[in-house]
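Student: Predicted model follows, preceded by the sequence.
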Amino acid sequence: MANEIMKDELVIKRRDLMLGMAAGGAGMALGLRPGASFAQDASSEMIRSHGYSFFGDLQYPADFKHFDYVNPNAPKGGEVSLSARGTFDSMNRWASKGQSGQFSGLVAEALFSRAPFGDATPADSITDSYCHLAEAVEYPKSKEWCVFHVRPEAKFSDGSQLTAHDAAFSHNLFLEQGIRSYARSVKQRISSVEAIDDLTLKATFVDGISRRSLISQVGGTPVFSEAWYKETGERLDEPSLLTPLGSGPYVVDDFEINRFIVYKRNPDYWGWHLPVNVGRHNFDRVRVEYFLDETAEFEAFKAGEYTFRVENSTKRWATGYDFPNVDKGNVKREELPSGSPPSPTGFVFNLLREPFTDLRVREALSLAFNFEWVSSSLQYDLTTQRHSFVQNSPLEAKGVPTGLEKTFLESLGDLVPEEVMTSEAVLAHTSNPDTVSDRRNQRKALRLLKDVGWTVDSNGKFVDADGKPVAFKIMLSASTSDTVEAMITTYVQTLNKWGLNVEMEKIDSAQYAQRYYDKDWDMMYFRNQTFFSAGTGLKQAYGAETAVVSSYNPQSLQSELVDAIIDGALDTKSREEEEAALMALDRVLRYLRIQIPSGYVADHWVAAYDMFEHPDDIPPLALGELDFWWFNQEKYDALKSAGVLR
């Protein structure tokens, strides 16, 4: 769990659900009956499966009954309520404008299984995808194309039939009205898509590119009702209070702008029988309560106005849970293990703007951040310094390159700077925890800035090599937590003390989100994407191809070396080679200093009224509180009768 993540960032993160997804198309062989094989001759080596993994090593067999981490006998029922901070003006999660309601994308499913509330599915495997709207996926060993066989029982939430035509329509809708970087990436990799009949969809991939993730990306595209869009005249890219018609286990029940949203479990949902759904989607209702500030938000939790909280404030976790319902055992606190790398959160540079284009400047500005002081003075020593974009995983680069990673980097030739090959992987600097401004780091930073050509004017402020005053702003949202704001304030004060003219710019959450997408900012406290495997989504997250328009690449990083690493990772032939390439990516991103890393908390911090239960073993890739936890009616009744809950 990343420490102190801003609520607006979480909204943006969920809007970025399309990261790595692409929809596909095909040149069509006509006249095949539903479910027919697409083997074209006896020599074609075809694969037909209940799921997909690039290396062909699916964890669950075709006859699996449920995911290992769920409770197949979990009871259905009850309500879980959570909080959101800020505002919303739309229930269309895919709109590129406005602020969508929390979880408003849960209505849609895909050909492969997805979690309505955004968790990994399955939550115990990095590379696996399992059929959902599709009952099977079929493809040649060459992966030049793939075919999805849609389940005949699949229905939209209004009871209408879901077909391959809807899947093809949805693919094209994302190309026409989706986020630009996504559409551009898809068009360069997917040549065409077409429904052959009501239950058969074929996607064909462009020649000469890696096919590593294209099948799983096609299978991950949300499917909407074509008829609904035609009847309503709605657009995917425009804010709307109408939610696109999907087929998921939850539907929108009620909402009031900026106050609450209620989702209800659809009793007529078509897919309860699927093994991917057993033990999941257990709550009858999921309620989201909105608050303008964190003080009101937390007071509402203490009063029982909402019942479940994943805590992201070190200050509150250390000092805030001393109210009566905790003392009486009505509210239970848990620290649950997380097997995922912490989100790469920290101070992010906009590389489209000066002075951040110079690596030496980025390194110097990094040295002004004192993690040790922040952790001890603002975060109660509950955080750990993060060094890597894949911290605590086998992909984390350490020491100098060796073995397969060294071989991979050597294959890239002169693109790789000598110091990347001969120096140890960049680690976050250390600082004196007893003072905000570390003099040793200040001296090192000043030497770097002198090398860039900066000098100090008569007012004690830096000017660049052209004599222009150095000034920039750090943007944050009005709904940012007090701890994060204090951290940013302290950092700004240190930079100003060192002779830079830096301001903190606090704006409302809607403006914050729009300016983020427009790249209209200098620096902000945000996050990058972590990565588990090589997929074309890496190009959107770190590649130059769509950097200027990609909301997944906040820095707008454009590096020939990073592009070459991503291409090489996509061409690897084994998991061992893939891991080596991703380790090289981690090493180079750290070398480029595209972000000043902040600390992280290794566990999930959960506070909830004592009426929710979960499996004994939480899977490594998801907490799953809205996915595979369940409601204990007896415990709820006891809390209700005691007057703890209204």
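Tutor: Great, that's in hand. Numbering: from 1, shown residues only.
Student: For the rest of this, base every contact and every neighbour count on C-alpha atoms.
Tutor: Noted.
Student: Would you mind listing the buried residues in the helix or strand where Asp637 lies?
Tutor: Counting by DSSP states H and E, the element that carries Asp637 is helix 633-641. By neighbour count on 16 or more other CA atoms under 10 Å, the buried set for helix 633-641 is 633, 636, 639.
Student: Below is an additional structure, to be compared with the one above:
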Amino acid sequence: MLLIAGQGRAQDQEESQKIIKSHGYSFYGDLKYPEDYSHFDYVNPDAPKGGEISLSALGTFDSMNPYSRKGRGGALSTIMYESLLGEGTGGELAPSDVYGEEYCLLCESLEYPESKDWVIFHMRKDAKFSTGDPVTAHDIAFSHNLLLDQGLQSYAEAVRKRIPKVEVIDDHTIKFHFTPGISRRSLIDQVGSVPAWSKKWYEETGARLDESRLTASPGSGPYMVDSIDVNRRIVYKRNPDYWGKDLPFNVGRNNFDRIRVEYFGDENSAFEAFKAGEYTFRVEGNSKQWASAYDFPKVQQGYVVKEEVPDGSPPTPGGIVFNLGRDVLQDKRVRQAVALGFNFEWTNESLQYGLFKPRASFTQDTPLMAQGVPEGAELEFLKSLGDVVPPELLSEEAVMPHGSDASRLLDRRNARRAMKLLDEAGWQVGDDGMRRDERGVPLRLTFLLNSSGSATLSAVVENFMLNLRAMGIDAVLEKVDASQYTARERDRDYDMVYDSYASFLGTGTGLAQRYGSEAAEFSLFNPAGLASPLVDAIIEASLNAPDAELEHATLKALDRALRYEFFMIPTWYTDSYWVAYYDQYEHPDAQPAYALGQLDFWWYNADKAADLRAAGALR
């Protein structure tokens, strides 16, 4: 990174500041790749271009605008769009071998003062939309403002407070000003990641960002929409005139000519279609299928490869999420009792072939995972927050999942603990075995489930509900189709749902959107509606951490606090991707830690594909 002495550019600054000018950005200023890098270390720079990769999607879609609450967006419908600081194809990290570093794509450089009060992006003059129109600073400013005016409310409210002004200096130079007195976290990377949309197209068509529509606005990326068959298929094709194909950022990447997504009504039909060769790449999420169903002839004959690819990212914090907006679930004792009805050990052995580990943490198996009682820098940090920290958080071990008897679905010891908690919470057992409050209202909980999802997940939930009923809870499983599920999930029309939050390896304002009170009532990224002063205080402190050591301490404390708040029953995880694919794809030997990258840096082997067709394995 190059440091250049110069005058502070912000109008309210009179003293000189050191101006940082660079080809990429990280908060602490460290970048793995130098300005003259030729390609990312993990890619094959000689990877051939060509061929097709095809994937599956479940359910339906009725829109190619994924930025609106209205409609159900098509798979990969963000793939056409680039930003000033680049990302991987399909939204993965790029580069995928480092965390917290971003590199110029639509920009060629950026500059900002040490105070990070503003940032200027100098854009590439050769960047073009698929229409041939240039991508300019006017398009970036338009896109930024469009998200504020017509985008998701939680996003718009958070950004307005932090980024009060955007200034187009000239056609290829844009400046963002940041609110004084707030953390500088997630500001430069935030504005650098805004999708670039064509101002000209939106103005000419009158299209809106908050509408459902099947017409996709043009992007500047390597792929563009080829064809759409609603609820059946979406095909993306390489833009033959893609402006950025020779950039070091893109060397060895974006290798397929076509990306095809086939839609199916349920998991079973999707799997059968893969066996038949209707699509060619599958990321398996069903442990039963992974363990027992990949013995079909094409696997035995070597036409289909079954592979476990290491995953270095912290596992997605998935599990059974409580809707904290429901009165019945606001008592933590009720949530703890309900959690005791989940038997991971029996579920894993009986339904999932013992392939999973129990997940405890939001930063599982990383140095940020809280363990034992707080000590050292984490303890000192928690003490500094004062009365917002419950005393038990300082003296008790981090919350861990309960253990259960793997030999029987209902663990009697856990059931007794659950019964005691429900009694203490005022839910007494009546003569009919049902639990009611003092008014006689039964303890009723509904679990919302997508009927097109995994049969194994359905079995897991059904058995969990059996245990709840054994406790005297009127547990109701509501299976709905994909479109109803999407609508009800957005409206939080459930008591419990199987969902996930985002893991974290660093701090940022995205933590407030996902875990904070700021947008808890409506944020799509906070399905529990968690609103905790304790969590808010930790996030705020993490955003203002002056160095990496304190940042790590705050994030370990955040993991501890999230587990303490108990808004989710953590379920399971694996540290590998389970993938199966027709033997016509290849990937680098050195897999990067933070992405599978099948759309990004894998490639097509035409000779192998010809062999598959000659053998009749593929049409």
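Tutor: Received it, and whenever you're ready, just let me know what you need. Just so we're clear, the structure is a prediction, and the values are computed from it rather than from any experiment.
Student: okay if I get the buried residues of helix 633-641 of the first structure as JSON lines plus distance to Leu214 of the first structure?
Tutor: As requested, the buried residues of helix 633-641 of the first structure are exported to JSON lines (distance: CA to CA, whole Å):
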{"residue": "Gln633", "distance to Leu214 of the first structure": "44"}
{"residue": "Tyr636", "distance to Leu214 of the first structure": "45"}
{"residue": "Leu639", "distance to Leu214 of the first structure": "49"}
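Student: How about residues contacting the helix holding Asp637 of the first structure?
Tutor: Under the contact criterion CA atoms under 8 Å, 6 or more residues apart in numbering, helix 633-641 of the first structure has outside partners 77-78, 330, 610-611, 645-646.
Student: Of the residues you listed, which is the nearest to Tyr263 of the first structure?
Tutor: Of all those, Gly78 has the smallest distance to Tyr263 of the first structure: 12.1 Å, by CA to CA.
Student: my guess is the closest one meets His281, correct?
Tutor: No. Using CA atoms under 8 Å as the test, Gly78 of the first structure is too far from His281 to be in contact (11.3 Å).
Student: Give me the more crowded residue out of the two.
Tutor: Here Gly78 of the first structure and His281 are set side by side on neighbour count (other CA atoms under 10 Å), and the busier one is His281, at 25 against 17.
Student: Now for whichever residue in the second structure pairs up with the more buried one: which residues touch it?
Tutor: Using TM-score structural alignment as the criterion, the counterpart of His281 of the first structure in the second structure is Asn254. Asn254 of the second structure makes contact with 49, 89, 222, 599-601, according to CA under 8 Å, 6+ apart.
Student: what's the spacing between Asn254 of the second structure and Ala47 of the second structure?
Tutor: Distance, Asn254 of the second structure to Ala47 of the second structure, by CA to CA, to the nearest Å: 10 Å.
Student: For the stretch 51-200 of the second structure, just list every one of the helices.
Tutor: Secondary structure of the stretch 51-200 of the second structure (DSSP state H, counting those that start in this stretch): helices located at 137-150, 153-162, 188-192, 199-205.
Student: The stretch 451-600 of the first structure now?
Tutor: 482-497, 509-517, 537-542, 560-570, 575-592.
Student: so where is the fourth one in the second structure?
Tutor: Under TM-score structural alignment, the counterpart of helix 560-570 of the first structure in the second structure spans residues 533-543.
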